[in-house]
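sequence plus the predicted model coming up.
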Amino acid sequence: MGTGHFVEITGADGTFTAYLAVAADGRGPGIVLCQEIFGVNAAMRTLADQLAEEGYTVLVPDLYWRQQPGVDLGYTPADFDRAFTLYQAFDEQAALRDIADTAAHLRGLPGWSGDGLGVIGYCLGGKLAYLAACDVPGVDIAIGYYGVGIEKALDRLAGLKGRLVLHIAGEDAYCPAPARAAIQAAAAGNPKVEIFVYPGVDHAFARPAGDHYNRAAALLAHERSITALRPVIGPHYNLSALWDEHVRHEFDTRNVPDTMATMVAEPYVNHIPTMTGGVGYKQLSRFYRHHFIHNNPADMRLEPISRTVGASQVVDEFILCFTHDREIDWLLPGVAPTGKYVEIPMLGVVKFRGSKLYHEHIYWDQASVLVQIGLLNPAGLPVAGAETAHKLRDESLPSNSLMPSWPTSAGKPVD
């Protein structure tokens, strides 16, 4: 069912229901989320809940209410048949009135911060998001995922007032190459429009648990959507400060509950070289309590090198320094302490949902760690020890010292 609930909306044409997911912070910019042809089903409610985690108050109106209120279909052959029957009798103009009524209702909710309003849609809803951007007053930004039939309504683009983002599947039979080319040509040169094409993926690539779901493409499209939304309607977060707070509880206060409090309800952490961490609250809190926060050497510290902050992501470059005075489960699992001092360059890719940390991907060169503690002899191998950290600090140190062939290119032309 999701974390939200259904509300009633009284509009110009009658009363219909909508699924409401309130922003995780209690108030946020508004989003009208437009359904696929399957109604306000579990997939749409999941997407609404995710957007609420991102800081938005979301309404998903039942756009089939004139035909059959409360449509909630799955993806069986019978469900597809019913969905296409409903779609064939669907009135787009009536749906746009419903979207306008939903937006008006949303603006009156205590969960709306007053910062702006967007429309997002998938499939059928993807085209409706496009039409709403062109026809519905007060839409600051619209985002359409694999909208069907946009190429037949390109004349409406002249009415665009706010920003428009379209995500198109490269293998979408409902938007073949000629249709895609027509959309791109119509939008060419319009600074308000961004179009992203995802090669090799099919229609509904962002539908949770769908047959065509492509995780990489869905995550990239979501990141692009959030990047488009933030500057137009917000909300705005100091991600750098939020990340610093999380790290403080990991390494300074070493407090597991406070660390978990900086994260979403079901976060995950993946230390890529050792595949350590956890997925979900229970596993990750267990990992933090018994294998990370209280498992680190007393002198472990992070030396910052650089930081890049995006709309929903922080990329942190740093050097991790420590004495290997105990078994470090997450970094050197099963390796007895050697007493060696280690300096290792690391990179953290940290994703947020709203004001809470969603995941961490942490990268480092494990070979360099093993060299520094004496478990790997670097002789004859293209690996290095603490020199990698030294050169990160000081780029003037020699390059290409691991390349036996480097001297042979001295004096050769470079053009």
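Everything's here; your move. Numbers count the residues shown, from 1 in each chain.

from here on, contacts and neighbour counts on C-alpha atoms
Fine.

where do the strands sit along the stretch 1-150 of the chain?
5-10, 15-21, 28-34, 57-61, 112-122, 141-145 (DSSP state E, counting those that start in this stretch).

now those strands as CSV including distance to residue 180 and mean neighbour count?
CSV is the format used below for these (distance: least, Cα to Cα, whole Å; neighbours: other Cα atoms under 10 Å):
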stretch, distance to residue 180, mean neighbour count
strand 5-10, 35, 14
strand 15-21, 32, 21
strand 28-34, 21, 28
strand 57-61, 27, 31
strand 112-122, 16, 23
strand 141-145, 13, 30
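
dropping in the other structure now:
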Amino acid sequence: MTAVQGTAVDIPTEDGIADAYLVHPGDETPRPAVLLYQDAFGLRPHLKSMADRLAEAGYTVLVPNVFYRHGRAPVVELPEFIDPHERPEIFEKVGPLLMSLTPDLVERDAGAYLRWLAESPFVADGPVAITGYCLGARLALYTAGAYPDRVAAAAGFHGGRLATDDPDSPHLTAEHITAEVYFGHADQDSSLPEEQIKRFEDALTAAGVRHRCEVYAGAQHGYTQADTSSYNAEADERHWVALLDLLDRTF
């Protein structure tokens, strides 16, 4: 197993400073970059451990606090184990943060993250990959659509509201995406009903995007997040296999 080195970094954006976690193999050789987008609960120890696992596989990984406009992480204080049914006040605090992160802000911030990665001595020349969770799956699509020349692969897991009737629905980015796309949907996810799953894949197909979308049976929204009540170990390991396969094909 490759030893890794993780550190806190600050990324200048057009609207301030985004705090982030950067991790890379300890030999400091430039590696392909992976931009890891958080779920709704934000930058925290579990997401750092996920980034560490990717770095152990040979990648330089950046995990930005996408809610940086509201403060440094943790923006919302969280228990060690997150069970929204037991702690409904968590979503009451997180909800306004989600609503404030509009697609135009996402794309503006993504430009800053991608520029920072391009200038990092730990990142190899060339395009990057993205993996996103929950909210982050939407952010991955907005980023891949806005920066097609910079994003070679985009993965999303247990994303919600991917193909709505909204004029800025994430699936509408498909016509601009040149990356290979992989999405692992949760079948126990009220935020992504069957009709949205179909609309999302139809949009990718119509746009000629190389893609694979799979529905993980028995998985809930949040199945990769081991510090939450939605965690599903079998689905999580399936996600790692799919993600690492995508990265292997890309780099």
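Arrived safely. On a predicted model such as this, the values are computed, not experimentally measured, just so you know.

do you know which of the strands of the stretch 1-150 of the first structure lies nearest residue 314 of the first structure?
strand 28-34 (21.7 Å; Cα to Cα).

in the second structure, what stretch matches the closest one?
Aligning strand 28-34 of the first structure against the second structure (TM-score structural alignment) gives residues 31-37.

picking up where we left off before, what about the strands of the stretch 1-150 of the first structure, which gets the closest to residue 244 of the first structure?
The nearest among the strands of the stretch 1-150 of the first structure, by Cα to Cα, is strand 28-34 at 23.6 Å.

the closest one vs the second structure, mean deviation?
Strand 28-34 of the first structure, aligned to the second structure and superposed, deviates on average by 0.9 Å (mean Cα distance after the TM-score superposition for the first structure).

mind giving me the packing neighbours of that strand?
Using 3 or more Cα pairs under 8 Å, 6 or more residues apart in numbering; DSSP states H and E as the contact test, the elements touching strand 28-34 of the first structure are strand 57-61, helix 92-107, strand 112-122, helix 124-135.

give me the residues contacting the shortest one.
Applying Cα atoms under 8 Å, 6 or more residues apart in numbering, the set of residues contacting strand 57-61 of the first structure from outside is 16-23, 27-35, 40, 44-45, 48, 51-52, 98-99, 102, 106, 111-112.

next, the angle from that strand to strand 112-122.
Going by axes from the mean of the first three to the mean of the last three Cα atoms, to 10 degrees, strand 57-61 of the first structure is angled at 50 degrees with respect to strand 112-122.

corresponding residues in the second structure for strand 57-61 of the first structure?
The aligned range for strand 57-61 of the first structure is 60-64, by TM-score structural alignment.

equivalent analysis for stretch 220-232 of the first structure, please.
Against the second structure, stretch 220-232 of the first structure falls on residues 238-250 (TM-score structural alignment).

what sits up against the matching stretch?
For stretch 238-250 of the second structure, contacts defined as Cα under 8 Å, 6+ apart pick out 129, 131, 152, 153, 155, 157, 182, 184, 224.

one more: stretch 37-48 of the first structure?
1-2, 4, 19-21, 33, 35-36, 58-64, 70-74, 79-80, 83-84, 86-87, 123-125, 207-208.

switch to 6 Å and redo it
Stretch 37-48 of the first structure is contacted by residues 71, 72, 73, 83, 124, 208 when judged by Cα atoms under 6 Å, 6 or more residues apart in numbering.

quick one: which of the residues you listed sit in helices?
The members of these that map onto helices under DSSP state H are 83, 124.

quick one: the contacts of stretch 37-48 of the first structure as a markdown table, columns for distance to residue 266 of the first structure and neighbour count too.
Listed next are these as a markdown table, based on distance: Cα to Cα, whole Å; neighbours: other Cα atoms under 10 Å:
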| residue | distance to residue 266 of the first structure | neighbour count |
| --- | --- | --- |
| 71 | 29 | 19 |
| 72 | 26 | 16 |
| 73 | 26 | 18 |
| 83 | 32 | 20 |
| 124 | 30 | 24 |
| 208 | 16 | 17 |
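
downstream of the longest strand along the first structure, the next helix or strand is which one?
For the first structure, the strand that runs over the most residues, judged by DSSP state E, is strand 341-353. Proceeding N to C from strand 341-353 of the first structure, the next assigned helix or strand is strand 356-364, under DSSP states H and E.

now that following strand: which residue numbers in the second structure?
Under TM-score structural alignment, there's no match for strand 356-364 of the first structure.

just how off-centre is that strand within its chain?
In this view, strand 356-364 of the first structure has its centroid 12 Å away from the chain centroid, taken as Cα atoms, centre = their mean, to the nearest Å.

so what touches it?
262-264, 267-272, 346-352.

and stretch 261-272 of the first structure, by the same measure?
Residues contacting stretch 261-272 of the first structure (Cα under 6 Å, 6+ apart): 246, 276-281, 356-363.

quickly find the element holding residue 247 of the first structure.
Going by DSSP H and E, residue 247 of the first structure is in helix 239-251.

okay, angle between that helix and strand 356-364 too, please.
70 degrees.

give the buried residues for helix 239-251 of the first structure.
239, 240, 242, 243, 246, 247, 249, 250, 251 (16 or more other Cα atoms under 10 Å).

report the contact partners of the first one.
Spelled out, it's residue 239 of the first structure. By Cα under 6 Å, 6+ apart, residue 239 of the first structure has no neighbours at all.
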